[in-house]
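1. Sequence plus predicted model, see below.
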Amino acid sequence: MAAEVGTRNWFDAGGSAYALFRPEYPAGLSTFLASTVKGQGRAVDVGCGNGQLTCQLADHFTTVVGIDSSEDQIANATPHRHVEYICAPAERLPLADRSVHLIAAAQAAHWFDRPAFYREARRIAAEGAVIALVSYGVLRLEPTELQARFSTFYTDEIGPYWPPERKLVDGGYAGIEFPFEEMAYPDMNIERAWDFGEFLGYLSTWSAVRRVNEAGRDDILDTFVRDLSDIWGDPTKKRPVSWPIKMRLGRI
């Protein structure tokens, strides 16, 4: 059996774990998004969180606005000289009419009142603007034994603890209304290499894992950590982890 690990040591991560372990989008994503619009004057990242995609877009646009309804997220967003952060809801964007070339929302659109957000997107869209709802799906592990045990954990064991909106993310937003002229996009993946602690640190940021803890079902986490540790082997060994990037991309 691999080295013993204490479940609570892995899953009792604080708020800093979110920024530490959240997967980073590949540079090719912002490059592609910028290529879809004629003018690279202004982009807006709605539901920007800590500004991960916001700052990447700033490499391609003259100005970028990161907007989030959480004051805490905005207070801790990554600063960038071409980025302005604003605390505001997606349904009331504090931007001028016809002033934005790209309207992006990464891993956030499932929380929006989408009809209200879409009305705002149309209002602020410059001629030829593009709207991109970006998500990354369920992670993939190697080898197949790790993937099989993780899939059981994700779907069967903590599945009931996910909020209903999670299904929209898992489906790449395929099931949501999207009243725009749809566009194709290339295959892209987020790729990381994590040791055992880093992988479980990422899982500690999941709302479903927190709900398992709150429900007093530590046995679910205990069993999963033991099983995965056996398969993983040396906990310092880096293993590939990937997420497929999905999008609903459209011309406004």
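-> Thanks, I have it.
2. From here on, just use CA atoms for contacts and neighbour counts.
-> OK.
3. which one's the longest helix in this structure?
-> Assignment by DSSP state H gives helix 218-232 as the longest helix of the chain.
4. Just the element for Arg8, please.
-> helix 7-11 (DSSP states H and E).
5. which parts of that helix are buried?
-> Using 16 or more other CA atoms under 10 Å as the test for burial, helix 7-11 gives 7, 10-11.
6. How about stretch 163-182?
-> Neighbour-count burial for stretch 163-182, counted by 16+ other CA under 10 Å, picks out 168-169, 172-173, 178.
7. Looking at those residues, which are in helices?
-> If you go by DSSP H, the buried residues of stretch 163-182 have 168-169 in helices.
8. In the buried residues of stretch 163-182, find the pair that's most separated.
-> Largest separation among the buried residues of stretch 163-182 by CA to CA: Val169 and Phe178, giving 14.4 Å.
9. Distance of Phe153 relative to Thr223?
-> Going from Phe153 to Thr223 by CA to CA, to the nearest Å gives 10 Å.
10. who's more crowded, the two?
-> Applying other CA atoms under 10 Å to Phe153 and Thr223 shows that Phe153 carries more neighbours, namely 16 against 13.
11. In addition, the following structure is provided for comparison:
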Amino acid sequence: MKDNFSTQAGQYAKFRPSYPQEMIEYIVSQVKNRELALDVATGNGQVAALLSGYFTKVFANDISQKQLDNAAKKENIIYSVSSAEKTEFDDNSFDLITVAQAIHWFDFDAFYKEVYRILKPDGIFAVMGYGLLYTNAEADKILRHFYEDITGPYWDPERRYLDENYTTIPFPFNEQEIPRFVNEFTWEFEQLTGYLETWSAVQHYIKEHNTNPVDIIRDELKEVWEKGDRKVYFPLLLRVGQLK
């Protein structure tokens, strides 16, 4: 898997949106036993921290030590550096395995082979993520231009899986029908631009041009934001299944 986020690990921890409690509760409600959970490619530990209130112990791994250095600390979370596709866990270990906003970076075949090895036969596998944010009409127009035209050429090809709402990723599990979830926030302008700067495409742009592309839209977006309602919505993506 790729590491596109070590560079901005601090910003990632500060500005990336969390997942709503109701979605986590829904996932956990599908799990028979709540002994061990694993959050793969945990990043700043957002999901691991949410799961820690439900499971005896939560393991969380990531390829980036910098991300783990910024991760949420809980007594029952054990962090480790490893790839998604190759872990050191025993066979049939976990009641729940989650992946949040990361599976599109994985080698699918190798990762799913590992899931089948370490997930308990009656365990649950859940993939979650979020699509492009939306807000008021004026801001949306600017953000869409930023996403498609300014940073568009700098997105990795794997980004398309998110644009396709994870419907096109391989999913070799007995899949459940799930409810739809949306995440809602009220953001100050600094939170909005801070989030934009965590985008991997923004970092690719900065690396190539040595300038921040957010500066191209900053003034126009700020003017619109300060007269709007500052509501931000993220369409949430979720797929849940069990071993076949």
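-> Great, that's in hand. Source: prediction; values computed, not measured.
12. okay but Pro26 of structure 1 is in contact with Asp187, surely?
-> No - Pro26 of structure 1 is beyond contact range of Asp187, at 11.6 Å (criterion: CA atoms under 8 Å).
13. Give me the more crowded residue out of the two.
-> Per other CA under 10 Å, whichever of Pro26 of structure 1 and Asp187 has more neighbours is Pro26, with 15 against 9.
14. hey, where'd the strands end up in structure 2?
-> Secondary structure of structure 2, counting by DSSP state E: strands at 36-40, 57-62, 77-81, 94-100, 119-130, 174-175, 182-186, 231-242.
15. Over which residues of structure 1 does the first one lie when aligned?
-> Residues 42-46 of structure 1 are matched to strand 36-40 of structure 2 when aligned by TM-score structural alignment.
16. next one: that stretch to chain centre, how far?
-> Its chain's C-alpha centre and that of stretch 42-46 of structure 1 lie 16 Å apart, by CA atoms, centre = their mean, to the nearest Å.
17. Aligned against structure 1, show me the partner of Asp69 of structure 2.
-> Aligning on TM-score structural alignment places Asp69 of structure 2 opposite Ala75 in structure 1.
18. which residues of the stretch 1-150 of structure 1 fall in helices?
-> For the stretch 1-150 of structure 1, the helices defined by DSSP state H, counting those that start in this stretch occupy 7-11, 16-21, 27-35, 52-57, 71-75, 114-124, 144-152.
19. Mind listing residues that contact the match of strand 36-40 of structure 2?
-> By CA atoms under 8 Å, 6 or more residues apart in numbering, the residues outside stretch 42-46 of structure 1 that reach it are 53-54, 57, 61-68, 90, 99-106, 108.
20. filter those to the buried ones?
-> Members of those classed as buried by 16+ other CA under 10 Å are 53-54, 57, 61, 63-68, 90, 99-106, 108.
21. And the residue nearest the centre of structure 2?
-> Compute the mean C-alpha point of structure 2, and by CA atoms, centre = their mean the closest residue is Gln101, 2.5 Å away.
22. thought Gln107 of structure 1 was touching Ser135?
-> Yes - proximity of Gln107 of structure 1 to Ser135 meets the contact threshold set by CA under 8 Å, at 4.7 Å.
23. hey, what's in contact with both of those two?
-> By CA under 8 Å, 6+ apart, Gln107 of structure 1 and Ser135 have these common neighbours: Val169.
24. sorry, back to before: any chance of the helices of the stretch 1-150 of structure 1 in a markdown table with distance to Tyr202 of structure 1 as columns?
-> Putting the helices of the stretch 1-150 of structure 1 into a markdown table (distance: least, CA to CA, whole Å) gives the following:
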| stretch | distance to Tyr202 of structure 1 |
| --- | --- |
| helix 7-11 | 9 |
| helix 16-21 | 5 |
| helix 27-35 | 21 |
| helix 52-57 | 16 |
| helix 71-75 | 18 |
| helix 114-124 | 28 |
| helix 144-152 | 13 |
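25. Buried deepest among the strands of structure 2, which one?
-> Of all these, strand 36-40 has the most neighbours on average by mean count of other CA atoms under 10 Å, namely a mean of 26.
26. Report the angle between that one and strand 119-130.
-> Here strand 36-40 of structure 2 runs at an angle of 40 degrees relative to strand 119-130 (axes from the mean of the first three to the mean of the last three CA atoms, to 10 degrees).
27. average offset between strand 36-40 of structure 2 and structure 1?
-> Compared with structure 1 after fitting, strand 36-40 of structure 2 deviates on average by 0.6 Å (mean CA distance after the TM-score superposition for structure 1).
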